[in-house]
Structure formats: C-alpha cells, structure tokens
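Participant: Return atomic coordinates for the entry below.
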Amino acid sequence: MPLELVTIPCLKDNYAFLARDPQTGAIACVDVPEAGPILSALADRGWRLTDILLTHHHPDHIDGVADLVAATGARVVGAAADSHRLPPLDVAATPGDEIRIGAQTGRVIDVSGHTVGHVAYAFADHAFTGDSLMALGCGRLFEGSPAMMWASLQRLAALDPGTIICSGHEYTESNARFALTIEPGNPRLVERAAAVGAARSAGRPTVPSTLAEELATNPFLRASQPEIKAVLGLSGASDADVFAEIRARKDRF
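Facilitator: The predicted structure is shown next:
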C-alpha cells in the first residue's frame, strides 16, 4: 500500500509533508519549517507522529524541529554529513542507507548542490526532495557546483517516472515563467504552465508533482536535450555545462 500523503503549507511559501504508512499507522514529517501547522494537521486527523526526516540544514526547513520533538517525541533522521548544523539526530544517515516508516522502506540519496550534504528520501511511490529537484525547477546553488547538482538531479531522474516528487516550496509559477524562456515550443510545458497559473489563481498548491511531469517540462532535467542545447547556442557542450548555463540564467531571471 502506498504512503498516505498530506501536504502542509508553512511560513510564506514552504511545504512540510506528513507521510503515513497505512499498514502500521507510522507517520513521518519531512522537514519542519514551523511546528504549528504540522501539529494542527496531526490533531485534525488524530495521528501520532513517529519520525521526522530532514533534507538539509536551512532554517526554513528545520526551525520547528525542537518544538515538534517536544510535542511528539518523534525520532529525528538527517544526513550524517550535515549533522553538525542540523538539530540533534537520533539517526545519522548516509547515502544508500534505508529508512523505514512503519512497513515502508525508503532510500537515502545524496542530492548535494543547493547545499552540500543535502539528501532526498525515495520510497516506492514518493520522493522527498527538499530544495534539490523542485516543481519546474531546482534549488539555487548556495554551496555546491553545477556539476554536483547535475549529478544529483540525474540520480533523481533515474527513479520510476511515476514517483511523486514532494519538494519544499511553492515556486512553481515563477519557475514556469522561466522555463518558457528556455523551451517556449514545448507543448507539455505550455500546457503545464497554464495549469499552474490556474491552480495558483484558485489558491491551490502545485506541489507535489510527478517525475514524469518534471522529465517532460523541467528545463533543469532537460539539459541533455539537443533542442535545448541548440536554443542556448551550446550544441557541442556537455550536459553539465548546459545545466550550468540554465541555472545561471535562472539566477538572473
């Protein structure tokens, strides 16, 4: 049985996620921008939190951890490589480790780039990607290199296309506007951008998405496509160099 997912808006444009194993009732929260909305979502459903999974150290992903642990006693999981700047961890994980939510098993994936030590958690049907792969985008490179982020995105791109991508922010509308500057003739992208605009006008979230959607429309996953290389004047360049150019253009957008 797949994880049951609840998407929780936090702060200005962050998301936290509750992932519940329907077989055992175990519940994980992925990232904790603030505790209040998460505690409310748990109380509304009569759920008891068992685990907290952290993707990276930025304050808008961890500032609510202490309050959430105090209220629930949940086990905290995060990257061993990032443990010096995360809240106290009960489980210090390394890439390739398996993490369990009840009967559900997920894999820890190194997705360094936005930060060094950033991890994603990939379960059978869901991947929690934080600020690495995002809806129609990817995180700004605060610590890693373009080559590092491109390699991280390739690890995520290799997951099953049906994987539900649970990313950390509601940036999709702006990301769509940028994506159209890179690939204006992509009919899937044009259609998705219109759907994203309609959703935001109605106050609906655009996260999560699916990996299949991202592979078809997200320019940061499509740097290897010959048509994109041609548009950018980089037909002979490596995929990583094309990704670097797309990221640099987004930083200036």
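Participant: contacts and neighbour counts: CA atoms only from here.
Facilitator: OK.
Participant: Just give the closest residue to residue 67, not the sequence neighbours.
Facilitator: Of all residues not flanking residue 67 in the chain, residue 35 sits nearest, at 6.1 Å (Cα to Cα, 6 or more residues apart in numbering).
Participant: surely that neighbour meets residue 71?
Facilitator: No - Residue 35 lies out of contact with residue 71 (Cα atoms under 8 Å); the separation is 9.1 Å.
Participant: Among those two, which residue is more densely surrounded?
Facilitator: residue 35 (20 against 12; other Cα atoms under 10 Å).
Participant: sorry, back to before: which ones are touching the residue nearest to residue 67?
Facilitator: Residue 35 makes contact with 64, 65, 67, 68, according to Cα atoms under 8 Å, 6 or more residues apart in numbering.
Participant: so the last one sits in a strand?
Facilitator: No - residue assignment for residue 68, taken from DSSP: H, G, I helix; E, B strand; the rest coil, gives helix, which places it outside any strand.
Participant: Pull the number of nearby residues for it.
Facilitator: Residue 68, neighbours per other Cα under 10 Å, totals 20.
Participant: ok, now the second one?
Facilitator: Using other Cα under 10 Å, residue 65 has 22 neighbouring residues.
Participant: Leaving out sequence neighbours, find the closest residue to it.
Facilitator: Residue 65 sits nearest to residue 32 (Cα to Cα, 6+ apart), 5.7 Å away.
Participant: To compare against the first, here's the next sequence to fold:
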Amino acid sequence: MPLEIQVIPCLQDNYGYLIHETSEDVWAVVDAPEAAPLKAAIDAAGGRLDLILVTHHHDDHIQGIPDLVAAYGARVVGHGADAKRLPALDVAVSEGESVQVGAERATILDVSGHTIGHIAFCFEGAKVAFTADSLMALGCGRVFEGTYAQMWESLKKLMALDPQTQVYSGHNYGAANGRFALSIEPENAALKARIEAIAAADAAGEPIVPVTLAEEFATNPFLRAGEASVKANLGMEGAEDGAVFAEVRKRKDSF
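Facilitator: Prediction:
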C-alpha cells in the first residue's frame, strides 16, 4: 500500500499519526497532540515533514504544531471555517474538497458535533480514514459544541464509507468505551471479543487502532442506534435512529 502509517502515542491517551506516501515520498502528520514523540518518529524516518493535517481546534490535537512547523517547514491544512481557532493555515479546506498527499487524495468530511468545524480526512482509495474525535474506537466524541442530531448526521457520513475502511481515531478510550458499550448490549459477543482484544493491546503497550469500520458497526453502540436489538434494550422500539443515538450519547455522558 502506498500509505504507510505510524501510530504515535502522545500525552496520556492521544494518538498522532505519521503518514508516508511512498510512491512520491511525501510525509504528513495528522494532528499534533505534542511535538516531542512526533519529532522523534519524523527524525528516525529521515527528518522530513511536508504536511500537517488538522482535524479540530482542541489543544490536545494542535499544541505540537508550531514546533513541527518551525522544525520542518511543513504546510498546515485545516478547515477554513474554523481558521481563527487553528494554527495558521497554509491550505484551507471545506467539506467535499480534497487534499493531495503525494499520489493519494484525502476527501474532507465535515463531522461537526464534538466541535463545530471538526473534519475527517478520508483516503477512499487507500480505504483509510482519520476521524479524530468524531468516530472513535468503540465510541464517539462528547458533543461539546454541536447538537446530538448534528453528531448523528456526521457519523452517518462516516458510516457511508467502505466497511473495510481502516479507522484511525484520536484517543485510546477503548477500555472505558467497552464498559459503557456492555451496558447497552450486554449479550453482544463481538463486543465482548473486542473488549478482550483491547485489554490485550493495552497490556502489551500496543495501539488499539486502526480498526475496520465493519468492526465498529458490529460493536460500537453509537453506530448501532438503528439496530432493533439496541432499540429494544433501551425501550425505544420504533424510535428514529437519531433519537436512539441521542439517548445512547446522553447515557455515556453520565456513565
């Protein structure tokens, strides 16, 4: 595959990503929770960085960017509509546009909800999506700035991707997300198996990403709001999917 992706653990539970597009030898980072671990990975790989792809304005995703720009002269790509809250952008993008990373093209999806102006970078040719704090491993981001309905619409955009898409999200909240998911679907065998896999990865110091969208469909309660079994467990038979999502998200907020 022309996209080689390194998962770079940052801070307490963040993930940053170093991408190498091999056919044209282009290097990019997705989000920069802190500079030091990313710089170590970049320097070990040859000391080049061409692009920084920014998903949203929260400090734990952008605070390392100024140091990376100073060290490597990388160009910063982010949502133009949220430029005032982001580091200085060299390339402003919006939904439906794309950014080239060498020969690979990332389509921009606006996945607002967690924040307004949150974007995902979807390399549909490579079947890779960087979703940060929208769709997360076994979860979704807390709705800080948007509405539950908006967050559901954003997740539906991601759910329309190829089920074999590899999802790279912004944090390792897997263990906590698993405990909550069991409260929604205590009999979900695929969920139980995934919780065991997450525990094993954590014990080994390995990342819990990427995971296929298909596996999220099978285990992530926020993507399963349309399932009859989930609606039955919540006593919401016949409810619209978006209303079920909102109920699941509210339950997670107070879990």
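Participant: Need the TM-score from the superposition.
Facilitator: Once superposed, chain against chain, the TM-score is 0.98 (TM-score structural alignment, normalised by the length of the first structure); 253 aligned residues with a Cα RMSD of 0.9 Å.
Participant: So what does the residue nearest to residue 65 of the first structure match up with in the second structure?
Facilitator: In the second structure, the residue paired with residue 32 of the first structure is residue 32, using TM-score structural alignment.
Participant: any idea how far the alignment partner in the first structure of residue 173 of the second structure lies from residue 52 of the first structure?
Facilitator: Aligning on TM-score structural alignment places residue 173 of the second structure opposite residue 171 in the first structure. As for residue 171 of the first structure, its distance to residue 52 of the first structure is 24 Å (criterion: Cα to Cα, to the nearest Å).
Participant: Those two: which is more packed in?
Facilitator: Set side by side, residue 171 of the first structure and residue 52 show more neighbours around residue 52, with 26 against 19, by other Cα under 10 Å.
Participant: average distance between the helix or strand where that one lies and the second structure?
Facilitator: For residue 52 of the first structure, the host element (DSSP states H and E) is strand 51-53. For strand 51-53 of the first structure, the mean deviation from the second structure after alignment is 0.2 Å (mean Cα distance after the TM-score superposition for the first structure).
Participant: Quick one: neighbours of residue 244 of the second structure, just the number.
Facilitator: The number of residues near residue 244 of the second structure, taken as other Cα under 10 Å, comes to 24.
Participant: In the first structure, what residue corresponds to it?
Facilitator: Using TM-score structural alignment, the equivalent of residue 244 of the second structure in the first structure is residue 242.
Participant: got the contact list for the nearest residue to its match once chain neighbours are set aside?
Facilitator: The shortest distance from residue 242 of the first structure to any non-neighbouring residue, by Cα to Cα, 6+ apart, is to residue 223 (5.6 Å). By Cα under 8 Å, 6+ apart, the contact set of residue 223 of the first structure is 229, 239, 240, 242, 243, 246.
Participant: residues in contact with residue 142 of the second structure?
Facilitator: Counting by Cα under 8 Å, 6+ apart, residue 142 of the second structure makes contact with 114, 249, 253.
Participant: same deal with residue 146 of the first structure?
Facilitator: By Cα under 8 Å, 6+ apart, the residues touching residue 146 of the first structure are 113, 240, 241, 243, 244, 247.
Participant: Can you tell me how far residue 139 of the second structure is from residue 180 of the second structure?
Facilitator: According to Cα to Cα, residue 139 of the second structure and residue 180 of the second structure sit 9 Å apart.
Participant: ok, the two, which is more surrounded?
Facilitator: Under the neighbour definition other Cα under 10 Å, residue 139 of the second structure and residue 180 were set side by side, and residue 139 has more, 25 against 19.
Participant: Settle this for me: the more buried one is touching residue 177, isn't it.
Facilitator: Yes - between residue 139 of the second structure and residue 177 a contact is recorded at 5.9 Å, counting by Cα under 8 Å.
Participant: ranges for the strands of the stretch 151-253 of the first structure?
Facilitator: 164-167, 209-210 (DSSP state E, counting those that start in this stretch).
Participant: Can you tell me which of the ones you listed is packed in deepest?
Facilitator: strand 164-167 (a mean of 26; mean count of other Cα atoms under 10 Å).
Participant: Output the contacting helices and strands for that strand.
Facilitator: For strand 164-167 of the first structure, the packing partners by 3 or more Cα pairs under 8 Å, 6 or more residues apart in numbering; DSSP states H and E come out as strand 126-130, strand 133-134, strand 209-210.
Participant: follow-up on the earlier one: may I ask which of the contacts of residue 223 of the first structure has the most neighbours?
Facilitator: The residue in the contacts of residue 223 of the first structure with the most neighbours, by other Cα under 10 Å, is residue 242 (25 neighbours).
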